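> I need the structure of the sequence given here:
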Amino acid sequence: MNLPPRVTDRAFARLAEIADLTGQQKSLRVAVEGGGCSGFQYDIKLDDPAADDLVLEKDGQRVLVDQVSLPFLSNAVIDFTEELIGARFVIENPNAASSCGCGTSFSI
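Here you go, the predicted structure:
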């Protein structure tokens, strides 16, 4: 069954921190594009919502997914992690058959 992606509380909390730091209320856009070392890659950036975006919202923070990317992110989890290599938004995607070491590229 295709379910929309889920956003963790940590990811929403980090978005709130970014809004506080920048003084701007931007949404987090998560998109899938062709390319990368495994065939597809994630494009994660701050953006404004478009008319046909799926909007995932909590406590005034929003994560956006466009209609083209949505099937690739079915049942995925959008999270925020702080590791030795740095702090970043990450995607745990059950649709990805394989992914590369950097975690931003995957294949289906």
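
> make it CA atoms for all contacts and neighbour counts henceforth
OK.

> And stretch 57-74, how far out from the chain middle?
For stretch 57-74, the distance from its own C-alpha centre to the chain's C-alpha centre is 7 Å (CA atoms, centre = their mean, to the nearest Å).

> Before we compare anything, build this one as well:
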Amino acid sequence: MFSVTDNAFKQLDAQLAASAEKYINIAIRKSGCSGYKYFIELCDDTTDKLILTESPVTIVTDKANEPYMQNVQLDYIQEGLNRSFKFSNPDAKSECGCGESFMF
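Next up, the predicted model:
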């Protein structure tokens, strides 16, 4: 089950409020040294999308990503002056050293 922390929901809600789009799309693309990376995008269309959460923010992904989203948690963290979204996936076989990309 895909989960989102309160901190992440607050930040995603703020991003949507500042844009014309209505939904958050989580994309998975080949990237980084370990193979794949999660991307957060704004979108207006949920056609052919899997709905991961509906409240307080609707988060969707491509239906083909369903197996890769099962135990993922999305958080928004602050480390010193740096703030960022962090995806935690216990089912990933490996991650790169910086935690940006993962392998299934």
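
> which SSE is the counterpart of T47 of structure 2 in structure 1 in?
Matched across to structure 1, T47 of structure 2 falls on A51, judged by TM-score structural alignment. If you go by DSSP states H and E, A51 of structure 1 is not part of any helix or strand.

> Next one: A51 of structure 1 from D20 of structure 1, what distance?
For A51 of structure 1, the distance to D20 of structure 1 equals 26 Å [CA to CA, to the nearest Å].

> Who has more neighbours out of those two?
Each of A51 of structure 1 and D20 has its neighbours counted (other CA atoms under 10 Å); D20 has more, 11 against 7.

> Give me the secondary structure label for the more buried one.
At D20 of structure 1, secondary structure determined by DSSP: H, G, I helix; E, B strand; the rest coil is helix.

> ok, now which ones touch it?
With contacts defined as CA atoms under 8 Å, 6 or more residues apart in numbering, D20 of structure 1 has no neighbours.

> What distance do you get for it to A13 of structure 1?
11 Å.

> mind checking how far the residue nearest to the spatial centre of structure 2 is from G97 of structure 2?
With distances taken as CA atoms, centre = their mean, the residue of structure 2 nearest its centroid is I26 (4.6 Å). Counting by CA to CA, the gap from I26 of structure 2 to G97 of structure 2 is 22 Å.

> I'd guessed the residue nearest to the centre of structure 2 sits against K37; true?
No: I26 of structure 2 is not in contact with K37 according to CA atoms under 8 Å; the separation is 10.1 Å.

> how many other residues sit next to K63 of structure 2?
K63 of structure 2 has 11 neighbouring residues, counting by other CA under 10 Å.

> Let me see the contact set for the residue nearest to it when sequence neighbours are not counted.
Of all residues not flanking K63 of structure 2 in the chain, L50 sits nearest, at 5.0 Å (CA to CA, 6 or more residues apart in numbering). Neighbour list for L50 of structure 2: 60-63, 66 [criterion: CA under 8 Å, 6+ apart].

> Sounds good, over and out.
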